[in-house]
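In: Sequence first, then the predicted structure:
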Amino acid sequence: MAPHVLLIEDEPHIAEAIIFLLRRDGWQVTHLALGAGAVDQARILAPVLVILDQMLPDISGLDILTGLRADPATAHLPVLMLTARGHPRDREAAVRAGADRFMAKPFANAEMMAAVRALCARAIQTDPRPGAA
């Protein structure tokens, strides 16, 4: 079964591009356009990676990330944080909240796929769930 990625991104064109890239490479993708319920969905879906937009219309990506890290069922999930702003303070806030990697939009397709592959490979090797690795 293909590894599962949870994408939380409100910009339709960016979400569509990421979904296309991931599915073309064999990944299973669930997309949420809003952040409400994202932590619950991560718990239910048990993805190998979360790709999370920092600025969502209903809730901050940093708040979602804090929720993921606080929940024992999702605390181990690698999170790739995306943002339209590439300011150092945005990167620092994402890292402080627990992001494993930070990527500014726009990004190169190759850069996105390299980050996804690296984070997923690490997650599959270190997944603490019984029987996951």
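Out: Okay, I see it.

In: From here on, just use CA atoms for contacts and neighbour counts.
Out: Will do.

In: And the contacts of the host helix or strand of residue 6?
Out: Using DSSP states H and E, residue 6 falls within strand 4-8. Contact with strand 4-8 is made by 15, 27-35, 38, 42, 46-53, as judged by CA atoms under 8 Å, 6 or more residues apart in numbering.

In: List the buried residues for the next helix or strand after it?
Out: With elements assigned by DSSP H and E, the helix or strand that comes after strand 4-8 is helix 12-24. Buried residues in helix 12-24, counting neighbours by 16 or more other CA atoms under 10 Å, are found at 15, 18-19, 21-22.

In: Out of these, which is nearest to residue 80?
Out: Taking CA to CA as the measure, residue 80 sits nearest to residue 18 out of these, at 12.3 Å.

In: ok, residue 109 - how many residues close by?
Out: Look at residue 109: counted by other CA atoms under 10 Å, it has 12 neighbours.

In: what about the closest residue in space to it that isn't next to it in sequence, distance to residue 6?
Out: Among residues not flanking residue 109 along the chain, residue 21 sits closest, at 7.5 Å (CA to CA, 6 or more residues apart in numbering). Per CA to CA, to the nearest Å, residue 21 is found 14 Å from residue 6.

In: got the contact list for residue 82?
Out: 51-54, 102-105.

In: do that again at 10 Å, thanks
Out: Listed by CA atoms under 10 Å, 6 or more residues apart in numbering, the contact set of residue 82 reads 8-9, 51-55, 61, 91, 94, 99, 101-107.

In: Can you tell me which of those residues end up in strands?
Out: Counting by DSSP state E, these place 8, 51-53, 101-104 in strands.

In: another structure for you, compare them:
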Amino acid sequence: MADILLVEDNEMNRDMLGRRLERRGYSVVFAIDGPSGVAAAEQELPDLILMDIALGEMDGWEATRRIKANPKTAGIPVIALTAHALASDRERSVQVGCSDFDTKPVDMPRLLRKIEACLAANPAAA
């Protein structure tokens, strides 16, 4: 199965989502903020990144911009995760390079479909 980097600052969300992904066979690496997410993306080279948007001083959009600007990590698909379901959040996520967007609380079947679609569209993740 694929390697997923979960960038999430809320410990409860990180734990819950990480365990649910691991039960489905994914290998999950965690980062707790934008800077550590950018560093983990380069170090781990995961198949996919789940990026929380509300991360503090470096939000998920800025972290995604940096990941997409780095030739080493630019091809990794990123799915933005946010508690806000605004169209403007979805648009901004696409503008910074996210492959998809999903809302919290996480609907696991829907998120899994998005993860699988992103992985299938990314030949490097195969």
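Out: Noted; the coordinates are in hand. Note that this is a predicted model, so its numbers are computed, not measured.

In: now what about the TM-score between them?
Out: In this superposition the chains share a TM-score of 0.92, using TM-score structural alignment, normalised by the length of structure 2; 126 aligned residues with a CA RMSD of 1.4 Å.

In: picking that back up, so how far is residue 89 of structure 1 from the residue nearest to residue 109 of structure 1?
Out: Counting by CA to CA, the gap from residue 21 of structure 1 to residue 89 of structure 1 is 29 Å.

In: Please apply the same query to residue 81 of structure 1.
Out: 13 Å.

In: Which neighbours do those two have in common?
Out: residue 95.

In: and stretch 64-72 of structure 1, which residues are buried?
Out: 64-69.

In: Show the contacting residues for the most centrally placed residue in structure 1.
Out: Of all residues in structure 1, the one closest to the mean position by CA atoms, centre = their mean is residue 51, 1.8 Å from it. By CA under 10 Å, 6+ apart, the contact set of residue 51 of structure 1 is 5-9, 18, 31, 78-82, 99, 101-103, 116.

In: ok, now residue 121 of structure 2?
Out: Per CA under 10 Å, 6+ apart, neighbours of residue 121 of structure 2: 77, 99, 115.

In: again with residue 27 of structure 2
Out: Here residue 27 of structure 2 is in contact with 1-5, 18-19, 21, 46-47 (criterion: CA under 10 Å, 6+ apart).

In: Which secondary structure state does residue 74 of structure 1 sit in?
Out: Recorded secondary structure, residue 74 of structure 1: coil (DSSP: H, G, I helix; E, B strand; the rest coil).

In: hmm, back to that, looking at residue 81 and residue 89 of structure 1, which one has more neighbours?
Out: More crowded of residue 81 of structure 1 and residue 89, by other CA under 10 Å: residue 81, with 25 against 10.

In: how close does the more buried one get to residue 132 of structure 1?
Out: 24 Å.

In: can you check residue 71 of structure 1 too?
Out: 18 Å.

In: Kindly report the same for residue 93 of structure 1.
Out: 30 Å.

In: go on, residue 117 of structure 1?
Out: 17 Å.

In: Comparing the two, which residue is more hemmed in?
Out: Higher neighbour count among residue 117 of structure 1 and residue 132: residue 117, with 14 against 10, using other CA under 10 Å.

In: Might you report the residue contacts of that one?
Out: With CA under 10 Å, 6+ apart, residue 117 of structure 1 has these contacts: 22, 25, 49, 123.

In: which among the residues you listed end up buried?
Out: Here, 16+ other CA under 10 Å leaves 22, 49, 123 buried among the contacts of residue 117 of structure 1.

In: show me what contacts the first one?
Out: The contact partners of residue 22 of structure 1, by CA under 10 Å, 6+ apart, come to 4-5, 16, 28-29, 112-113, 116-117.

In: Residue 91 of structure 2 against residue 101, yeah?
Out: Yes - judged on CA atoms under 10 Å, residue 91 of structure 2 makes contact with residue 101 at a distance of 9.2 Å.

In: okay, these two: which has more neighbours?
Out: residue 101 (20 against 12).
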